[in-house]
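Colleague: Make a model of this:
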Amino acid sequence: MHTPVTGPSQPSRSGPSDPAAYASFVAVGDSFTEGMSDLLPDGSYRGWADLLAARLAALDPGFRYANLAVRGKLIRQIADEQVDTAAALSPDLITLVGGLNDVMRPKCDVDEVCALLEDSAARLAPSCKRLVLMRTPVRRGPVAARVLPRMVRLFDFVGELAERHGALLVDLYSAEVLGDARMWADDRLHLTPEGHERVAEAVWQALGLPAEAEWTRPLPPAMRAGWTARRTADLRFTREHLLPWIGRRLTGRSTGDGRPPKRPDLTPWHDR
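Modeller: This next block holds a predicted model:
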């Protein structure tokens, strides 16, 4: 039986507070972990995993980091292309996030998604000192509402999975501030730089490291845009993001096709 998703949860087990316990980190997942849309001046993406790695590296000069995440990947692709690589690297810390791309699609076998997550966690947990799983944030709105039952099933299962494998569970979905539209980029699919900063802080705290900010802090009250501004934004979103996304779904293409991981090897942070 699934446990209902409620408010922001505490980790299923408390992580060690000794920073030296995290001398190496491998991130596994899709665009959320790759770092879209936290754009850097050179056109690359940073994101919460890079931010977390930089903070861990500041505590340990020997820290090493790999990020295997690739945008657009479904959970089967993550399981087939990233999990064994991450396990073979035997890092201290692994984050596994995936499945949301699957449940956003019109036809999705949630049971199969959960089974692939189960298999991935079972392969990763023995290969690291600490496995971190997440209930990912979701922009509140009509698109999310249409697939909400599948999301809830997935997030309930992630909680059960964390318990079974002794993983840390970071519940970003239940943090109201991360559902705020102002935390999301123009494509309405990826977090803004501030959103990524808050996720990095959430994982940092879940690892038992000293809080540096209140990641659930609400944004100031929003002023509702006028009708014309809202319709203009909706039309721009449809033209620039929604229609291309639908086109890729209809043709079986993905933004990640042929794209290598951003950091395929476990290397020192200063070698980035």
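
Colleague: all contacts plus neighbour counts: C-alpha atoms, from now on.
Modeller: Fine.

Colleague: Look up how far D111 lies from L168.
Modeller: Applying CA to CA, to the nearest Å, the value for L168 to D111 is 22 Å.

Colleague: These two - which one has more neighbours?
Modeller: A count of neighbours by other CA atoms under 10 Å puts L168 above the other of L168 and D111, at 25 against 13.

Colleague: Is the more buried one in contact with P16, as I believe?
Modeller: No - when contacts are counted by CA atoms under 8 Å, L168 is not listed as touching P16 (11.0 Å).

Colleague: let's see this one next to it:
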Amino acid sequence: MTDGIRYERYVALGDSQTEGVGDGDDVTGLRGWADRLAERVAVTGPGLGYANLAVRGRTAAQVRAEQLPAALECGPDLATVVAGMNDLIRPAFDADEVAGHLEAMFAALTASGARVATVTYPDISAIAPLARPLAPRVTALNTRIRAAAHRHGVLVAETEGLPALTDPRLWCADRLHAGPLGHQRIADAFAHALALPGADASWAEPLPDLPAPHRLRAVATELRWIATFLGPWIERRLRGRSSGDRRTAKRPHLLPVEQSGQPLPGSW
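Modeller: All right, here's what the predicted structure looks like:
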């Protein structure tokens, strides 16, 4: 039980992080923090149905337009909403507009009777130093997420300002997606916010220290990241393409959750 609450239908809305990119692959299957969270929720009582509507590359407006109607049709008693990062890294970012789409989803889902949880974003400039100009955007969006969540009784998993969440060992080489350890930490953060049995604040504890990289190695790492990830991303933007083109949700319907530790059915 979770504060006397037993969940029967959990629906996850969002983009690539919620889809599980970085935790597995498109051949063997994606797991991700939402799948990991579903497994924890399922422990609290039998019969949990879980749908993951997230699709990589989606903006907050697209998540609202494409996923919210389907989520409401599922009649969730638990929902997670994580979106905005794909807006934040675009030139024409408007924090108020993005937060408006998030708040509309908060309002609709809570009005339907669901308990809703969301998350704030860590400092991406600490993950990718070249992204330092985006730091004020992260702060602005997080401030609005907290305010909107407060107005609708939405739970917030707070990751902003936690050095542990910007540790490179939690992130993939592209620095945009969490790796398996990062997805586990995010799942644990949500479990803590939801007060699930056994959840605590250990997810926010830092990993053991690593020696500082040699300056030349650090420069080489940045140049490799630009060539391998940043350059192709910019090219896609200029071409008007997205990593989510022609993709659909991996788990569009409520399906039973199995405690396998492997990608859930419908997760590929």
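
Colleague: Which residues are in contact with each of L168 and P16 of structure 1?
Modeller: Jointly contacting L168 of structure 1 and P16 under the rule CA atoms under 8 Å, 6 or more residues apart in numbering are L207.

Colleague: what's the lengthiest helix in structure 1 aligned against in structure 2?
Modeller: Counting residues, the longest helix in structure 1 under DSSP state H turns out to be helix 148-165. The counterpart of helix 148-165 of structure 1 in structure 2, counting by TM-score structural alignment, spans residues 135-152.

Colleague: Show me what counts as buried in the matching stretch.
Modeller: The neighbour-count check on stretch 135-152 of structure 2 (16 or more other CA atoms under 10 Å) flags 135, 137-139, 141-142, 144-146, 148-149, 152 as buried.

Colleague: And the furthest pair within those residues?
Modeller: Farthest pair in the buried residues of stretch 135-152 of structure 2 (CA to CA) is A135 and H152. Separation: 26.3 Å.

Colleague: list the contacts for the residue lying farthest from the centre of structure 2?
Modeller: Most distant from the centre of structure 2: L216, at 32.8 Å, with distances by CA atoms, centre = their mean. If you count contacts by CA under 8 Å, 6+ apart, L216 of structure 2 has none.

Colleague: did I read that right, it in a helix?
Modeller: Yes - the assignment for L216 of structure 2, made by DSSP: H, G, I helix; E, B strand; the rest coil, places it in a helix.

Colleague: Relative to A227 of structure 2, how far out is it?
Modeller: Using CA to CA, we find L216 of structure 2 at a distance of 17 Å from A227 of structure 2.

Colleague: now swap in A249 of structure 2 and tell me
Modeller: According to CA to CA, A249 of structure 2 and A227 of structure 2 sit 30 Å apart.

Colleague: now F93 of structure 2
Modeller: F93 of structure 2 sits at a distance of 24 Å from A227 of structure 2 (criterion: CA to CA).

Colleague: who has more neighbours, those two?
Modeller: Higher neighbour count among F93 of structure 2 and A227: F93, with 14 against 11, using other CA under 10 Å.

Colleague: Can you point out the helix or strand that includes that one?
Modeller: For F93 of structure 2, there is no host helix or strand (DSSP states H and E).

Colleague: okay if I get the buried residues of stretch 135-152 of structure 2 as CSV plus distance to R9 of structure 2?
Modeller: Below are those laid out as CSV (distance: CA to CA, whole Å):
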residue, distance to R9 of structure 2
A135, 36
R137, 33
V138, 31
T139, 32
L141, 29
N142, 27
R144, 28
I145, 24
R146, 25
A148, 24
A149, 21
H152, 20
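
Colleague: tell me which of these is nearest to L72 of structure 2?
Modeller: Nearest to L72 of structure 2 among these, with distances taken as CA to CA, is H152, at 16.5 Å.

Colleague: And V199 of structure 1, what's its match in structure 2?
Modeller: Correspondence of V199 of structure 1 to structure 2, assessed by TM-score structural alignment: I186.

Colleague: Can you get me a residue count around that match?
Modeller: Using other CA under 10 Å, the number of residues around I186 of structure 2 comes to 28.

Colleague: Can you give me the first-to-last residue distance of stretch 35-44 of structure 1?
Modeller: Length of stretch 35-44 of structure 1, first residue to last, CA to CA: 9 Å.

Colleague: For P261 of structure 1, give me its contacts.
Modeller: Residues near P261 of structure 1 by CA under 8 Å, 6+ apart: 67-70.

Colleague: Could you dump these into JSON lines with neighbour count and distance to T232 of structure 1 added?
Modeller: Shown next, in JSON lines, are the contacts of P261 of structure 1 (neighbours: other CA atoms under 10 Å; distance: CA to CA, whole Å):
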{"residue": "N67", "neighbour count": "25", "distance to T232 of structure 1": "36"}
{"residue": "L68", "neighbour count": "25", "distance to T232 of structure 1": "37"}
{"residue": "A69", "neighbour count": "30", "distance to T232 of structure 1": "33"}
{"residue": "V70", "neighbour count": "27", "distance to T232 of structure 1": "31"}
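
Colleague: still on that earlier bit, quick one: list the elements packing against the longest helix of structure 1.
Modeller: In terms of contacts (3 or more CA pairs under 8 Å, 6 or more residues apart in numbering; DSSP states H and E), helix 148-165 of structure 1 is packed against helix 100-103, helix 110-124, strand 130-135, strand 168-171.

Colleague: mind listing what's buried in stretch 16-27 of structure 1?
Modeller: With burial defined by 16+ other CA under 10 Å, the residues of stretch 16-27 of structure 1 counted as buried are 22-27.

Colleague: what's the first-to-last distance across it?
Modeller: 19 Å.

Colleague: can you list the residues that contact that stretch?
Modeller: Where contact means CA under 8 Å, 6+ apart, the residues beyond stretch 16-27 of structure 1 that reach it are 33, 49, 53, 56-57, 59-60, 62-69, 86, 91-96, 207-209, 266.
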